[in-house]
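J.: What shape does this take:
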Amino acid sequence: MSVVDPFRAARLVLLLRQAGVRDNRVMSAIEKTPRAVFVPPEYRDMAYDNLKVPIACGQELSLPVVVGQMLQALNVQPDHDVLEVGTGVGYQAAILSLLAKRVYTVERFRTLHEKAAETLLSLELDNIRLFHGDGMEGLQERAPFDRIILTGAISRPPYTLAQQLKSEGILVAPVEKDGSQQINVYKRVGNQVEKLTTLGASKFLPLIIGTAREL
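T.: Purely as a prediction, here's the structure:
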């Protein structure tokens, strides 16, 4: 993996702790992931700051602290298969690759999909599979998944997508309702999907839909 600035990465871990992220595996994975390689050159100086960063196609790289909070709630284990809906530039997929057995990630914008593939290949992360298309359809041919995470906001609870979870599987998603948005945590129990908790308010861009194809 590309070299990480140790001082700035350690400062980012401190910010994670202050925000309530206590999972050592999550903090270690974020510390080891070189966020700078995912950030456009003009924003590299702020790569390890807790800031959103504009990326291609009018999208943005999420706050590292929010990524940490969501991954902590996702509770990924080393033997898990994880589906990520919304690859973006691949930053969160890179972190997930250090936590899970396999990561499947879907991106609607081809420009982002191809850029993420290029960056992740350069980092030699070989347990990630990238798809171009509509992540809200899931990946039925690769289901069921132990965990599912969405990186864009949706307007209704993701019950259909959650049907691709294994029993006791967890899904984390930003959900917008009545003009406000919050990050919800769901769990599949039998054939039902239960909302476990809310992590708090969020400001994610809406998730874009399309049709999934593997790179």
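J.: CA only for contacts and neighbour counts going forward, please
T.: Will do.
J.: Could you pull out the helices in the protein for me?
T.: Assigned by DSSP state H, the helices in the chain fall at 6-18, 24-32, 64-74, 91-97, 110-122, 159-162.
J.: wait, which of these is closest to Ala173?
T.: Smallest distance to Ala173 across the helices of the chain (C-alpha to C-alpha): 8.4 Å, for helix 64-74.
J.: Can you give me every residue that contacts the nearest residue to Ala19 once chain neighbours are set aside?
T.: For Ala19, ignoring the flanking residues on the chain, the nearest one in space by C-alpha to C-alpha, 6 or more residues apart in numbering is Val65 at 6.8 Å. Contact analysis of Val65 by C-alpha atoms under 8 Å, 6 or more residues apart in numbering lists Leu15, Leu16, Ala19, Asn50.
J.: For Asn50, see how far away Val65 is.
T.: 6 Å (C-alpha to C-alpha, to the nearest Å).
J.: so which of the helices of the chain is the most packed in?
T.: Greatest average neighbour count among the helices of the chain goes to helix 91-97 (a mean of 25), per mean count of other C-alpha atoms under 10 Å.
J.: Which elements pack onto that one?
T.: helix 24-32, strand 102-107 (3 or more C-alpha pairs under 8 Å, 6 or more residues apart in numbering; DSSP states H and E).
J.: Kindly recompute the last result at 10 Å.
T.: Packing contacts for helix 91-97, counted by 3 or more C-alpha pairs under 10 Å, 6 or more residues apart in numbering; DSSP states H and E, involve helix 24-32, helix 64-74, strand 81-85, strand 102-107, helix 110-122, strand 128-132.
J.: what residues does the longest one touch?
T.: Meaning helix 110-122. The contact list for helix 110-122 (C-alpha atoms under 10 Å, 6 or more residues apart in numbering) reads 1-2, 37-38, 55-57, 59, 86-91, 93-94, 105-107, 125-126, 128-133, 215.
J.: run this one through as well so I can compare:
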Amino acid sequence: MANAPSFEETQGLRDAMVERQIRGRGISDERLLNSMRQVPRHMFVDEDLRHRAYDDSALPIAAGQTISQPYIVARMIAAAEIGPQDRVLEVGLGSGYAAAVMSRMSAQVFAIDRIPELVERAREILAELGYDNIKVCTGDGTSGWPEMAPFDVIVASAGAPQVPPALLSELAPGGRLVIPVGDEGLQRLLLVRRVGPDAFEESELEPVRFVPLIGEHGWSADPGA
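T.: Take a look at the predicted model:
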């Protein structure tokens, strides 16, 4: 990380990303826009891709995963309507970038990923940046994080074949779940809101493409299974 450009050196790139890619596409939540101006996305990508960190595209990270396009990160977070006192669960920590953005908007973020390599790297970056209201762990995100539930917001950063029941059960009253659902190539981004003890309202946002959400209540890690 010693070769990373400074926060100040990249501020103009973040400002341009927010104005062109985020606000320019109709997202106007100032708390979200300010958070994306603050979080240095280049710290969450490999050194040889840092020159593309603020591009309008997803980028590869370790273990065959991706860091999502900035607009998609913003779209999901905006749909979740995160408040300053909210407790947030992210399923699919990945690079740690989305968790970092949400941490600037909420009381606490809990993030889980099945790939230890990604969890350890994200933990190091988040600690270096001083983002101390994020707790991360390795595990099966399709089962959520029951020990830390309930959550006001759950954001799943990988595509599931259906909405995992465990995630619904971990939503607080009035809680919001944002999750891509569909096949392994194309999904629909859904917003699910808990409106009663056993009642949920679902709305469809837009088509998206995410890596598969693998786990007991998602896709199998073995393609032949």
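J.: what's the TM between chain one and chain two?
T.: The TM-score (TM-score structural alignment, normalised by the length of structure 1) is 0.93; 210 aligned residues with a C-alpha RMSD of 1.7 Å.
J.: Pick out whichever of the contacts of Val65 of structure 1 sits closest to Gln192 of structure 1.
T.: Within the contacts of Val65 of structure 1, the smallest distance to Gln192 of structure 1 is 31.4 Å, found for Ala19 (C-alpha to C-alpha).
J.: That closest one reaches Gln69, doesn't it?
T.: Yes: in this structure, Ala19 of structure 1 is within contact of Gln69 by C-alpha atoms under 10 Å, at 7.9 Å.
J.: Relative to Val189 of structure 1, which of the helices and strands packed on helix 91-97 of structure 1 is closest?
T.: Of the helices and strands packed on helix 91-97 of structure 1, nearest to Val189 of structure 1 by C-alpha to C-alpha is helix 64-74, at 15.6 Å.
J.: Provide a list of residues in contact with the equivalent of Thr10 of structure 2 over in structure 1.
T.: Taking TM-score structural alignment for the superposition, Thr10 of structure 2 sits opposite Asp5 in structure 1. Shown in contact with Asp5 of structure 1 (C-alpha under 10 Å, 6+ apart): Glu31, Lys32, Thr33, Pro34, Arg35, Ala36, Tyr48.
J.: give the contact list for the counterpart of the first one in structure 2.
T.: Matched by TM-score structural alignment, Glu31 of structure 1 corresponds to Arg37 in structure 2. Arg37 of structure 2 makes contact with Thr10, Gln11, Gly12, Leu13, Arg14, Asp15, Ala16, Met17, Val18, Glu19, Arg31, Val101 under the criterion C-alpha under 10 Å, 6+ apart.
J.: Report the two of those separated the most.
T.: Greatest spacing in these, by C-alpha to C-alpha: Thr10 and Arg31 (19.7 Å).
J.: In space, not sequence, find me the middle residue of structure 1.
T.: The centroid of structure 1 falls nearest to Gln92 when counting by C-alpha atoms, centre = their mean (4.4 Å).
J.: Nearest residue to that residue in space, please, no chain neighbours.
T.: Closest to Gln92 of structure 1 by C-alpha to C-alpha, 6+ apart is Val67, at 7.2 Å.
J.: Structure 2: which residue goes with Arg17 of structure 1?
T.: Aligned partner of Arg17 of structure 1 by TM-score structural alignment: Arg23.
J.: Please tell me how far the closest residue to its match other than its chain neighbours sits from Phe210 of structure 2.
T.: Distance criterion C-alpha to C-alpha, 6+ apart; nearest residue to Arg23 of structure 2, sequence neighbours excluded, is Leu33 at 7.6 Å. Using C-alpha to C-alpha, Leu33 of structure 2 is found at 23 Å from Phe210 of structure 2.
J.: do Ile154 of structure 2 as well
T.: 16 Å.
J.: of the two, who's got more company?
T.: Ile154 (31 against 25; other C-alpha atoms under 10 Å).
J.: wouldn't Arg14 of structure 2 be in contact with Arg52 here?
T.: No: Arg14 of structure 2 is not in contact with Arg52 according to C-alpha under 10 Å; the separation is 11.8 Å.
J.: which residues touch the residue nearest to Gln92 of structure 1?
T.: Going by C-alpha under 10 Å, 6+ apart, Val67 of structure 1 touches Leu16, Val21, Val26, Ile30, Leu61, Tyr91, Gln92, Ile95, Thr151.
J.: which position in structure 1 aligns with Gln69 of structure 2?
T.: When structure 1 is aligned by TM-score structural alignment, Gln69 of structure 2 is paired with Leu63.
J.: Go ahead and confirm that match touches Pro54.
T.: No: Leu63 of structure 1 lies out of contact with Pro54 (C-alpha under 10 Å); the separation is 11.1 Å.
J.: Please go through structure 1 and pick out the longest strand.
T.: Longest strand in structure 1 by number of residues (criterion: DSSP state E): strand 165-177.
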